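Q: one predicted model, sequence on top.
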Amino acid sequence: MGERTEEISIVELLGWSDGGKCGYCKDGKGDGLKRNLGEKNEEEEKEALEGGSVSLGCAAYSMHVRDFENFLLWGWSRSGSYIYKPFMEKTCCPQYTIRLDVGKFILSRTQKKVLRNMRLYLEKGVKAKGGKEEREDMSKRGGQIGDQEMKEENNEEKKPPKVEKGLKKKEIRRKKAIEKWMKKGLNVEDEMEKRMNKEKMRVKTLEDRIGSLSGEGFAHELEIRLVAVDSEEYVERADEEYQLFKKYQESIHSDDDVSRRGFDRFLVKTPLTSADRSMGSFHMRYMVDGRIVAVGVVDILVESVSAKYLFYDPSFSFLSLGTYTALQEIQLVRKLQERMPRLRYYYMGYYISDCPKMRYKGAFRPSDLLCDRSLSWVPLSECSPLLSSNSHLFTLFRPSLPTAPRLDPRNAKLYLGGEITNLNSLPPFVRSKITDKLESFCAFTTPDASKIVLVIKELQIDGMG
């Protein structure tokens, strides 16, 4: 095609999917069938999809990491090679993309406790009481942290008397220090700067709190390996991962029909490509005393790390591995910044405001949600009251902003018989059969999608006929 294959993104437009029952509210009127766009006019299509889970889907043959990052910025997600965008106005549970700027991340009290419990287990073999799992996958992300986490976070915000008392004590100490410096004839401004620098040094960072994962005299050793899914290292212990996934599915989801093929298709197969081997799809393996106890599935992109899924050994739930692995993934972004300075964001999949099992994502503060129409990022703290006041129905967080520019169908790259063409180059009778399908895709993407090669089944049949 005249371009390096590894730089080309090729996707097949599949059309609308009603998906049957929703995976979040278990509702929906769909029959689970794929519907091809273009069979009805736009209004008929939307009416047919009324109720239940509704999304637009594509099959990615190859997807450069740069282009997939754009899909995240447009509100899409990935499951294996299937990429999809919820139809927010029609789907039963509006799903908002949520991300965190890791440079602004603030540890909560609960998160500090999780890190402390892990250190106690590694150093002394002590198992924390009451530990429970919070996180499943970052696209569906079930888990049970929601109510408890938010309760504890809210409690932190309801203690102004202690804060005021603390500030008064701090002010008294500050005044005494100034008096002491003045008596000694020292420069107050210089001494204040030194004092502030010392205080900054005492503040523990995420990295400080994670601490060592092994050491002399430790009861247990934790090793974390970031493994590319297409590497020999992955293959060497792929079966162990699969057995762990089966155990997880059977115990947590009561699913005893887990095939190796399904596991590979869902969590191993990836369309992501990059000439830079430090980017792409990876499994973060968490090994306690050499045994894999948890696996986090992540995509490392140009400016972000996107968390896809987590599965773990249920017998280690006392370590709150959901929160712990998410904190490790945040640290991963920070660590990778040393050689990939553009990395900045941690994507946590979708956020559903009225789903209790999703609320824990808001505890990774300060997170932002994507406004579906303007494609602007809005602090979750601003979005929450808007969602509540709108009964958690589809909400525009920045209604005053204009709609983000969308891809013009005439500028889309279309694949036909080994060549790349465009809409205007097609015969009218062929163009009419693919226009609706193409326009639906363009309505959920921006002009940056003009770099992507689109495969449309109807075009291959009629265009070659």
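A: Yep, it's here. Numbers count the residues shown, from 1 in each chain.
Q: use CA for all of it now, contacts and neighbours both
A: Will do.
Q: who touches Gln337 in this structure?
A: 343-344 (C-alpha atoms under 8 Å, 6 or more residues apart in numbering).
Q: cool, and Ala294?
A: 244, 285-287, 310-313, 321.
Q: also Lys85?
A: By C-alpha under 8 Å, 6+ apart, the residues touching Lys85 are 55-57, 75-77, 444.
Q: mind putting those into CSV with neighbour count and distance to Gly418?
A: Converted to CSV, the contacts of Lys85 look like this (neighbours: other C-alpha atoms under 10 Å; distance: C-alpha to C-alpha, whole Å):
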residue, neighbour count, distance to Gly418
Ser55, 20, 29
Leu56, 22, 25
Gly57, 23, 23
Gly75, 24, 30
Trp76, 24, 27
Ser77, 23, 28
Phe444, 22, 26
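Q: another structure for you, compare them:
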Amino acid sequence: MSETQHSIVEYRGKRERGPCGYCSGRCSKYTHGMWAHRLTVQDYQDLIDRGWRRSGKYTYKPTMKKTCCPQYTIKCGVLDFQLNKSHKKCLKKVHKFLNTGIRSGTGDNVEAQEKAGTSTVAGKTTKERQKEKQEPAPGKGPDPTKPPCKKAKLLRLEKKKQKLAKVHQEGQAESHGLMENPSGNSPKSIDQWLKELSTENPKHKLEIRLVATPHTARSARDTAEFDSSYEQSYEIFKKYQIGIHKEKPHENTKSTYKSFLVDSPLEPEKPSNGPRCGYGSFHQQYWLDGKLIAVGVIDILPYCVSSVYLYYDPDYEFLNLGTYSALREIAFTRSLQKEAPDLKYYYMGFYIHSCPKMKYKGQYVPSFLLCPEACTWVPIEACTPKLDVRKYNRFEDADKVDENGVVNLDEVLVLFERQAMPYTVYKALNPRARDEGDVKEYAGFVGKKCYQRMLLFRS
């Protein structure tokens, strides 16, 4: 049996009383972990479907019943994804900046200058032109030349009535065969939004590049492409960690960056029925006018795109890059699904209902949470009422059994002295070994699908 066909992992057991970054608890976070020397993309897919997640080559699973902030794996179905108002607002803001150069909410654009009366038209400022026409300045009293202003609520009602009337007219036209391509009432997809918001001659150019990490790279060209932007990526990461997360400069060395976001245990694969880019770990880079401003670290797996981390230049925080990159990754997943039909989910990491800054993930509809005991997916709408009452919950019915969690030591594969063998054979060769409890724990956490394929390193 060749070890190159298998994932190789080293179980590290439980990590007691770690610091929590969500509730600031100093000794309240509990996890189980293992070091992944190598993982096939299918094995990692099956691991995250049991609540595991990676940080570099270290994979971990929260001890849900014990930890202070239970972390539930969350995924979004990209084929049925629906934008909400907040998402649309974010897209409009970014594309307004790209198309016109206007930065919403700042004072360094034409719109802000107009409001301040400092923009010039024919050599005169807005205030000077208003004075010449003897017009009252905006916001300084009623304008006698215009009708009285209506309240925002009335304007919204009128707009809604107009929209309903238009829909009614289109419906009548369709029923009489007067419309060749009726729009109907179905909401526009994210792909349509991204296409409609773009213009042919934008003020700024945003380019999104998919770059394979060194382990996933298949050619010298791929490696050179990643290396050419390595320094820029690292500087942005350091700037982000210091500016956004308030970390100290010495905490963000090149080695910590590499081990956290560059190193990956995933073995790249490029099957004929998969996406053209293949499976593995990638950096999705955002280049604005030739300048790198953000990087989304992602894993492309058989059934999903898994978001690992996002970091960006804090100078561009006004673009809401956290939300924008998530929407872009959803659109990217939709494009991959056209090449690989099984790849139809976007994994957003962990959802923490008790942490306000992590609850936003539930706004990506439709979303599903992983039941921590049955390891099945449940619509988030059915989970949140339970989480409102208690931090830790089982979402499935009590009679739902996790069949993949049944442990049979005869089927657990281990790697001993460069040979793959069942654990029972290893135990016969090493009668003094006292690791049966750890092996059972490991097998229960990773599940039958994985422990039958992965090799558990034994020394």
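A: Received the coordinates, thanks. Since the structure is predicted, the reported quantities are computational estimates derived from the model, not experimental observations.
Q: TM between them?
A: Between these two chains, after superposing, the TM-score reads 0.79 (TM-score structural alignment, normalised by the length of structure 2); 392 aligned residues with a C-alpha RMSD of 2.8 Å.
Q: follow-up on the earlier one: out of the contacts of Lys85 of structure 1, flag the one nearest to Pro379 of structure 1.
A: Of all the contacts of Lys85 of structure 1, Pro379 of structure 1 sits closest to Gly75, with 15.8 Å by C-alpha to C-alpha.
Q: corresponding residue for that closest one in structure 2?
A: With TM-score structural alignment as the criterion, Gly75 of structure 1 lines up with Gly51 in structure 2.
Q: what helix or strand is that match on?
A: Using DSSP states H and E, Gly51 of structure 2 sits within no helix or strand.
Q: quick one: contacts for it?
A: 61-62, 72-73, 370, 372, 375.
Q: now, which of the contacts of Lys85 of structure 1 lie within strands?
A: 55-57, 77 (DSSP state E).
Q: and those, which is closest to Ala128 of structure 1?
A: Ser77 (35.0 Å).
Q: right, and the closest one touches Gly349 too?
A: Yes: the pair Ser77 of structure 1 / Gly349 is scored as a contact, 7.1 Å apart, by C-alpha atoms under 8 Å.
Q: so where do the strands sit in the stretch 351-465 of structure 1?
A: Listed in chain order, the strands of the stretch 351-465 of structure 1 (DSSP state E, counting those that start in this stretch) span 367-370, 377-379, 413-416, 419-421, 453-455.
Q: now, of those strands, which is deepest in the fold?
A: Ranked by mean neighbour count, the strands of the stretch 351-465 of structure 1 are led by strand 367-370 with a mean of 25 (mean count of other C-alpha atoms under 10 Å).
Q: superpose on structure 2 and give me the mean offset of it.
A: By mean C-alpha distance after the TM-score superposition for structure 1, the fitted strand 367-370 of structure 1 averages 0.4 Å away from its aligned residues in structure 2.
Q: what's the farthest-apart pair in the contacts of Gly51 of structure 2?
A: The most distant members of the contacts of Gly51 of structure 2, if one measures by C-alpha to C-alpha, are Pro62 and Cys375, lying 13.7 Å apart.
Q: next one: Tyr312 of structure 1 from Glu250 of structure 1, what distance?
A: Distance, Tyr312 of structure 1 to Glu250 of structure 1, using C-alpha to C-alpha, to the nearest Å: 12 Å.
Q: and those two? which has more neighbours close in?
A: Tyr312 (26 against 15; other C-alpha atoms under 10 Å).
Q: what sits against that one?
A: Tyr312 of structure 1 makes contact with 244-245, 248, 293-295, 321 under the criterion C-alpha under 8 Å, 6+ apart.
Q: and those as TSV, adding distance to Arg334 of structure 1 and secondary structure?
A: Formatted as TSV, these follow (distance: C-alpha to C-alpha, whole Å; DSSP: H, G, I helix; E, B strand; the rest coil):
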residue	distance to Arg334 of structure 1	secondary structure
Leu244	28	helix
Phe245	28	helix
Tyr248	29	helix
Val293	24	strand
Ala294	21	strand
Val295	20	strand
Leu321	20	helix
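Q: which of these tops the neighbour count?
A: Leu321 (29 neighbours).
Q: tell me the residue in structure 2 aligned with that one.
A: Match for Leu321 of structure 1 (TM-score structural alignment): Leu321.
Q: what's the answer for Ile10 of structure 1, then?
A: Aligned partner of Ile10 of structure 1 by TM-score structural alignment: Ile8.
Q: on that earlier part again, among the contacts of Ala294 of structure 1, name the ones in strands.
A: 285-287, 310-312.
Q: distance-wise, check the match of Gly75 of structure 1 relative to Tyr44 of structure 2.
A: Gly51 of structure 2 is 11 Å from Tyr44 of structure 2, by C-alpha to C-alpha.
Q: leaving out chain neighbours, which residue sits closest to the corresponding residue of structure 2 for Arg225 of structure 1?
A: Under the alignment (TM-score structural alignment), Arg225 of structure 1 pairs with Arg209 of structure 2. Excluding the flanking residues, the one nearest Arg209 of structure 2 by C-alpha to C-alpha, 6 or more residues apart in numbering is Gln285, at 5.1 Å.
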